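# pasting the structure only:
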């Protein structure tokens, strides 16, 4: 990767230029994984193993008496194969461990999901229990308030005595009211009669005065 800096309108901007494109980078990474290489420098292990095998095969195909050389190349090939195989075994162990870890993670995830669902169910149950407890507590408080209110009231015998006394007093007041109404009605009749008598008396006096005046007038005329 190459990085160059340049100024644009008085500001420094970093322009990144890649040695390879994205597709080529992906191909290189894939090739490194397949050939067990982590860098572009040096000879890949697979190529080295291939060279050891070719050298051994070419030496075996020769007709010359080269048993020692073949044995040496064979041992070198086996050593290179062991060197190449060791990372593969390590990678396989890592892959197996990762698979087991993945299975454990999936099991743990399922267990956590189950626990979350159970916790949600428990929370809903606790909410309902809390709601019921609040309602029950409210009912108890209302009952206690009613009980205290009842306890503040006088005994039933006293209340009944007060009611009886009030009923007697009401009966007496009704009787007095009836008597007063009758007396008032009588007074009205008496007053009406008195007014009628006064009116009759006034009429009689007026008639007598008129008669007296008439008699005096006649007497004066006769003289």
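All right, it came through fine. Keep in mind that what you see is a predicted model, and the values were worked out from it rather than measured.
# make it CA atoms for all contacts and neighbour counts henceforth
Will do.
# surely residue 46 is within a helix?
Yes: assigned with DSSP: H, G, I helix; E, B strand; the rest coil, residue 46 falls within a helix.
# wait, it sits on residue 83?
No: contact criterion Cα atoms under 8 Å: residue 46 and residue 83 do not qualify, at 10.3 Å.
# more neighbours: which of these two?
Legend: neighbour count by other Cα atoms under 10 Å for residue 46 and residue 83, higher for residue 46 (16 against 13).
# can you name every helix or strand that whichever helix in the chain runs longest contacts?
Ordering each helix of the chain by length in residues (DSSP state H) puts helix 67-152 first. If you count contacts as 3 or more Cα pairs under 8 Å, 6 or more residues apart in numbering; DSSP states H and E, helix 67-152 packs onto helix 45-61.
# buried set for the helix it packs on?
Residues of helix 45-61 classed as buried: 45, 46, 49, 52, 53, 55, 56, 59, 60 (neighbour count, 16 or more other Cα atoms under 10 Å).
# put this beside the first:
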């Protein structure tokens, strides 16, 4: 009978497995399956009339061992669950930390992009400045340009002074030439008048010589006195020289006002030598 009780029918085992699958909400745990099978075997052994007490106690001991092992498995599962919870919490904290790092990295990326754009603009500006500096260095500095401009202004001022001096000298020479031409005209008129007077004197002398033969001695004496009076008269050249000196004085008066010379001082510098004898007469 004992051997008969140990023989299990295949259909009964299939029913037990189906019952376990339907009643337990676990995922394929061998220990739970084994414990459930042991429990059903203990129930059948306890209900069977052919099963001895030793066999029932043996099955009970096996079930107790399975329960102990199941408790150990539950403890392991609880420990694993706690570890998984802690790990999940750690992962959650790590996830938050990584999200913060990602956010900070994004902000840093935006900042670096902005700084990169700024540095690009700065580099472009620096290159433009260097190109402009090269162009500027091809030309003289501001100080050199100012010195050159000052030198040119000084040259222009000296040229203006020289031009003014040349214009003044030209004006002075123009007046002197005008005076010279006037002196020449006066000299020519004086020479013509002197020639005419010489002719008149010769004709008068001839007439006087002719009259001496016919007139008495008293009339000859009167004619002699008249000839002396005519001889004492100043020549026309002296009057022309006086006129020239007056004109020279007038010109010198005008030049004295321009050149700040003393009035009445006759300047003979620059006059031709052909009219100096008029001033020395």
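Nice, thanks for sending it over. Treat the numbers as computed from the prediction; the structure is a model and nothing was measured.
# list the TM-score for the superposed pair.
The pair, once superposed, lands on a TM-score of 0.44 when counted by TM-score structural alignment, normalised by the length of the first structure; 133 aligned residues with a Cα RMSD of 4.2 Å.
# anything in contact with each of residue 46 and residue 83 of the first structure?
Listed as contacting both residue 46 of the first structure and residue 83 by Cα atoms under 8 Å, 6 or more residues apart in numbering is no residue at all.
# quick one, strands of the stretch 101-250 of the second structure?
For the stretch 101-250 of the second structure, applying DSSP state E, counting those that start in this stretch gives no strands.
# where do the helices sit along it?
Ranges of helices within the stretch 101-250 of the second structure are 142-214, 217-232, 236-259, based on DSSP state H, counting those that start in this stretch.
# now, of these, which is deepest in the fold?
Across the helices of the stretch 101-250 of the second structure, averaging neighbours per residue (mean count of other Cα atoms under 10 Å) puts helix 236-259 on top, at a mean of 17.
# next, the angle from that helix to helix 142-214.
160 degrees (axes from the mean of the first three to the mean of the last three Cα atoms, to 10 degrees).
# packing partners for whichever helix or strand comes after helix 236-259 of the second structure?
Next helix or strand after helix 236-259 of the second structure toward the C-terminus (DSSP states H and E): helix 276-280. Counting contacts by 3+ Cα pairs under 8 Å, 6+ apart, helix 276-280 of the second structure is packed against helix 236-259.
# show me what the helix it packs on packs onto, helices and strands only.
Looks like helix 236-259 of the second structure contacts helix 142-214, helix 276-280 (3+ Cα pairs under 8 Å, 6+ apart).
# now those in TSV, with distance to residue 75 of the second structure?
TSV is the format used below for these (distance: least, Cα to Cα, whole Å):
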stretch	distance to residue 75 of the second structure
helix 142-214	93
helix 276-280	152
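# so which of those is nearest residue 125 of the second structure?
helix 142-214 (23.7 Å; Cα to Cα).
# so how far is the closest one from its chain's centroid?
63 Å (Cα atoms, centre = their mean, to the nearest Å).
# got it, and stretch 187-198 of the first structure?
Counting by Cα atoms, centre = their mean, stretch 187-198 of the first structure comes out at 87 Å from the chain centroid.
# ok, stretch 77-86 of the first structure next?
Counting by Cα atoms, centre = their mean, stretch 77-86 of the first structure comes out at 64 Å from the chain centroid.
# which positions in that stretch come out as buried?
For stretch 77-86 of the first structure, by 16+ other Cα under 10 Å, it's 77, 80, 81, 84.
# surely residue 13 of the first structure is in a helix?
No: counting by three-state DSSP, residue 13 of the first structure is not found in a helix; it is strand.
# what's the burial count for it?
12.
# state the distance from it to residue 28 of the first structure.
29 Å (Cα to Cα, to the nearest Å).
# returning to what we had before: distance to residue 201 of the first structure added to the buried residues of helix 45-61 of the first structure, as JSON lines?
Below are the buried residues of helix 45-61 of the first structure laid out as JSON lines (distance: Cα to Cα, whole Å):
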{"residue": "45", "distance to residue 201 of the first structure": "159"}
{"residue": "46", "distance to residue 201 of the first structure": "159"}
{"residue": "49", "distance to residue 201 of the first structure": "164"}
{"residue": "52", "distance to residue 201 of the first structure": "169"}
{"residue": "53", "distance to residue 201 of the first structure": "169"}
{"residue": "55", "distance to residue 201 of the first structure": "173"}
{"residue": "56", "distance to residue 201 of the first structure": "174"}
{"residue": "59", "distance to residue 201 of the first structure": "179"}
{"residue": "60", "distance to residue 201 of the first structure": "179"}
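# between these, which is closest to residue 2 of the first structure?
Distances from residue 2 of the first structure to the buried residues of helix 45-61 of the first structure, taken by Cα to Cα, are shortest for residue 45, at 27.6 Å.
# would you agree that closest one is in contact with residue 35?
Yes: judged on Cα under 8 Å, residue 45 of the first structure makes contact with residue 35 at a distance of 6.7 Å.
# any idea which helix or strand carries the nearest residue to residue 14 of the first structure once chain neighbours are set aside?
Leaving aside its sequence neighbours, residue 14 of the first structure sits nearest to residue 5 (Cα to Cα, 6 or more residues apart in numbering; 4.7 Å). Element membership for residue 5 of the first structure (DSSP H and E) is strand 2-8.
# ok, residue 74 of the first structure to residue 175 of the first structure distance?
143 Å.
# of those two, who's got more company?
Per other Cα under 10 Å, whichever of residue 74 of the first structure and residue 175 has more neighbours is residue 74, with 19 against 12.
# pretty sure the more buried one is touching residue 56, no?
Yes: counting by Cα under 8 Å, residue 56 is a contact partner of residue 74 of the first structure at 6.1 Å.
# residues contacting residue 56 of the second structure?
42, 45, 46.
# at 10 Å what do you get?
41, 42, 43, 44, 45, 46, 47, 48, 62 (Cα atoms under 10 Å, 6 or more residues apart in numbering).
# residues in contact with the second one?
Contact criterion Cα under 10 Å, 6+ apart gives 36, 48, 55, 56, 57, 58, 59, 60, 61, 62, 63 as the residues in contact with residue 42 of the second structure.
# cool, the last one as well?
By Cα under 10 Å, 6+ apart, the contact list for residue 62 of the second structure reads 35, 38, 39, 42, 56, 68.
# in helices only, show me those.
35, 38, 39, 42, 56, 68.
# buried sites along stretch 104-118 of the first structure?
Per 16+ other Cα under 10 Å, stretch 104-118 of the first structure contains no buried residues.
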